[in-house]
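Chemist: Whatever this is, show me its structure:
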Amino acid sequence: MKQRDFGRTGWRVGEIGFGAWAIGGSWGDVSEDDAVATLHAALDSGVTFLDTADVYGDGRSERLIARVLRERGDAERPLVATKAGRRLQPHAADGYTLENLERFVDRSLSNLEVETLDLVQLHCPPTEVYDRPEVFGAMDRLVEKGKIRFHGVSVERVDEALRAIRQPGVVSVQIIYNLFRQRPADDFFPAARAANTAVIVRVPLASGLLTGRIDRSTQFASDDHRNFNRHGESFDVGETFSGVPFEAALEAVEALRPLVPGNAGGMAAFALRWILMEDAVSVVIPGGRRAEQARGNAAAGDLAALPAETMAAAREIYDRIVAPHVHARW
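Modeler: Coordinates of the predicted model:
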């Protein structure tokens, strides 16, 4: 797998990582056996960057990663990024204290069975957190204590990403960027390059829509966020189908379908390769619930670069069908 620099950390990571939300929860039932097989398949395929969070399955995702890395023994260890903050009840800016963050970090250290966490990201905190240097100072303190190596943020909106990189200790920003959410390339990526900030791209397949396998008849389980969060009932609606209304998203998928090269192996690989055309991206983290999904995603980096006319056509579809619903909001 091709490697990319991870900002100013000195790390090199495989350009396609693995997002471990689905194996934790909120995507319907995923058995432990399937989750373990999926993680092994990702790592066997060259993935060197795993992304999780302490709230994915109330720690299940972190514990599954620890189990798989234990089973692999002396195999080269991937970098593991986790997140903290969403355990707060209520999830409010005043809860982002050193005491609370250290408690969350200690729990992740236990779940992941390590002495130091590679990367801890504030997990889509309230917007006012980005203007509180004391919060980022608390993360710096956890670095000084040796509990974390680096810290970053996972954001909902471009303006939050721009504010985050002004904090000197922030080495990475995780953001939604895909064929349905193209604004980061316009407004954020140039600033990230200038700051040498790593960019982690999440929701690359728009909750499965950009696999081309979802249609109007697709049914989702009651515990799948694509059922219970379509209108933002539980968390930011932008995390589900990238915030695009379902009917408009399906229209855009059909418009994109003719752009997929015959040798691409499907729309999912095409959508991932489209993201990798952006050199500001350090790693893209598609998820998966089955081993074959992990293997297919990891192979997307082997596709040839997309021609300029394909990139232009994809932008035209975005501008015409998708942007009116999402561009100004996130």
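Chemist: switch to C-alpha atoms for all contacts and neighbour counts from now on
Modeler: OK.
Chemist: Okay, helices next: where are they in the stretch 51-200 of the chain?
Modeler: 60-72, 98-112, 133-144, 158-164, 183-187, 189-195 (DSSP state H, counting those that start in this stretch).
Chemist: Can you say which of the ones you listed is nearest to Ile16?
Modeler: Between Ile16 and the helices of the stretch 51-200 of the chain, the shortest gap by Cα to Cα is with helix 60-72, which sits at 17.0 Å.
Chemist: list the buried ones in that closest one?
Modeler: Of the residues in helix 60-72, those buried by neighbour count under the rule 16 or more other Cα atoms under 10 Å are Arg60, Ser61, Glu62, Arg63, Leu64, Ile65, Ala66, Val68, Leu69.
Chemist: Next, the structure of the following sequence, for comparison with the previous one:
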Amino acid sequence: MKSRQLGKTGISVSEIGLGTWQVGGRWGTGFNEPKAQEILEAAIEQGITFFDTADVYEGGKSESAVGALKRKYGSNITMATKCGRRFQPHTTETFSVNGIVQFIEDSLRNTGLEQLDLIQLHCPPTDIYYMPEYFAALEKLQEAGKVGHVGVSVEKVEEALKAIEYPIVSTVQIIVNMFRQRPTELFFREAQKKNIGIIARVPLASGLLTGTITKNTTFAKDDHRFFNRSGAAFDRGETFSGVPLEQGIAAVEILQQRLTSNYNMPLLALRWILMFDAVSTVIPGASRPEQITSNCEASDVPPLSDTEMNVVQEVYKEYIAPYVHQQW
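Modeler: Got it, this is the predicted structure:
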């Protein structure tokens, strides 16, 4: 497993991390603690040192499981968590600085830690990025020793660009994949100028880029890929990266035809993200230990050729960009 710097935090992290939305369950449902521990330990065995969770993943159970891992391995791993999604409805009006402070206290209690390595605002409404009082509050918590570093998890490039204007912000978590390429343009350049750590989430576009989803694939009713395609529960960009399912399936088939590599589609999709030096770590999820092993192989995949990169760009421009590029 290769490592990269997490921006100006100065922390070295595995370039393949682990997103824990579905750890111990299926896309965040049906948490199973022994299964979660098995997956987390499998990640450690594969050399993963960066773990991302949130207070809303299974009502804090995922956060508690990753917190226990952090207590066990200490500074050998980096734990990132997120707060803010508990404000309901998820609007500017329901947000409050006091609420954010309380959520962080709750996360400290959930994890059993005295300090959170990295706390991230969890995809707040766009207006929040224009309210300095939230970032001032996070700075005070850092000064008090309750958080080591501060970051944001965003939906839109606009939000990412605004967030990194605040000196307290060290990392940005954003959707980046073969089907969500806009962040690689202006945002990546600006982030590198300010030494911002970029955490690439939804790297396989909710499974689309594994090449295993077909028009006949069915999803359980409690799976966001069933109920959130139009954004009924949260930003639709989180589901299939906002790409209409049928269009995404067609684009993946074309990619598989044109990319004649010996490596499978998910490994190529992960390696494509790692082609960008601005990225610090990629955080695919896993609901089984064997998925961990498979994802980590991407760290050893050779760089994609110019021809392969051009193929991905061409397919994106023709089949995907019209649906997503200006949306996020």
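Chemist: now what about the TM-score between them?
Modeler: Once superposed, chain against chain, the TM-score is 0.96 (TM-score structural alignment, normalised by the length of structure 2); 327 aligned residues with a Cα RMSD of 1.6 Å.
Chemist: Adding distance to Asp279 of structure 1, write the helices of the stretch 51-200 of structure 1 out as TSV.
Modeler: As requested, the helices of the stretch 51-200 of structure 1 are exported to TSV (distance: least, Cα to Cα, whole Å):
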stretch	distance to Asp279 of structure 1
helix 60-72	28
helix 98-112	31
helix 133-144	27
helix 158-164	17
helix 183-187	10
helix 189-195	9
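Chemist: Report the central residue of structure 1.
Modeler: Closest residue to the average C-alpha location of structure 1: Arg202 at 2.5 Å, with Cα atoms, centre = their mean.
Chemist: ok now do that one, which residues does it touch?
Modeler: Gly19, Gln174, Ile175, Ile176, Tyr177, Val284, Ile285, Pro286 (Cα atoms under 8 Å, 6 or more residues apart in numbering).
Chemist: my guess is the fourth one meets Ser207, correct?
Modeler: Yep, that's Ile176 of structure 1 we're talking about. No: Ile176 of structure 1 is not in contact with Ser207 according to Cα atoms under 8 Å; the separation is 11.0 Å.
Chemist: Counting neighbours, go ahead and name the busier of those two.
Modeler: In this comparison of Ile176 of structure 1 against Ser207, neighbours counted by other Cα atoms under 10 Å, the higher total goes to Ile176 at 26 against 20.
Chemist: Contacts only, for that one.
Modeler: Applying Cα under 8 Å, 6+ apart to Ile176 of structure 1 gives the contacts Glu156, Val201, Arg202, Val203, Pro204, Ser242.
Chemist: Not counting residues beside it along the chain, what's closest to the counterpart of the second one in structure 2?
Modeler: Residue pairing (TM-score structural alignment): Val201 of structure 1 is matched to Ala200 of structure 2. On the basis of Cα to Cα, 6 or more residues apart in numbering, the spatially nearest residue to Ala200 of structure 2 that is not a chain neighbour turns out to be Val282, at 4.6 Å.
Chemist: do the same with Gly7 of structure 1
Modeler: With Cα to Cα, 6+ apart as the criterion, Gly7 of structure 1 has its nearest non-adjacent residue at 4.0 Å, and that residue is Ala198.
Chemist: Ok, Val80 of structure 1 next?
Modeler: Computed as Cα to Cα, 6+ apart, the closest residue to Val80 of structure 1 that is not its neighbour in sequence is Leu50, at 4.8 Å.
Chemist: what does the one you found align to in structure 2?
Modeler: Looks like Leu50 of structure 1 aligns to Phe51 there (TM-score structural alignment).
Chemist: thinking its match is in contact with Ala68, fair?
Modeler: No: Phe51 of structure 2 lies out of contact with Ala68 (Cα under 8 Å); the separation is 11.9 Å.
Chemist: for the buried residues of helix 60-72 of structure 1, which one is nearest Val114 of structure 1?
Modeler: Ala66 (8.5 Å).
Chemist: measure the closest one to Arg87 of structure 1 for me?
Modeler: With distances defined as Cα to Cα, to the nearest Å, the gap from Ala66 of structure 1 to Arg87 of structure 1 amounts to 20 Å.
Chemist: Helix, strand or coil: sort out Asp222 of structure 2 for me.
Modeler: Look at Asp222 of structure 2: counting by DSSP: H, G, I helix; E, B strand; the rest coil, its state is coil.
Chemist: what ranges do the strands span in structure 1?
Modeler: According to DSSP state E, structure 1 carries its strands in the segments 3-5, 12-14, 18-19, 49-51, 79-84, 117-123, 148-154, 170-176, 198-202, 283-284.
Chemist: Pipe those into CSV and attach distance to Ser108 of structure 1 per row.
Modeler: Formatted as CSV, the entries for the strands of structure 1 read as follows, by distance: least, Cα to Cα, whole Å:
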stretch, distance to Ser108 of structure 1
strand 3-5, 25
strand 12-14, 22
strand 18-19, 16
strand 49-51, 13
strand 79-84, 8
strand 117-123, 8
strand 148-154, 10
strand 170-176, 19
strand 198-202, 20
strand 283-284, 22
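Chemist: Point out the most buried one among these.
Modeler: Each of the strands of structure 1 was scored by mean neighbour count; the highest is strand 283-284, a mean of 29, by mean count of other Cα atoms under 10 Å.
Chemist: Brilliant, that's me finished.
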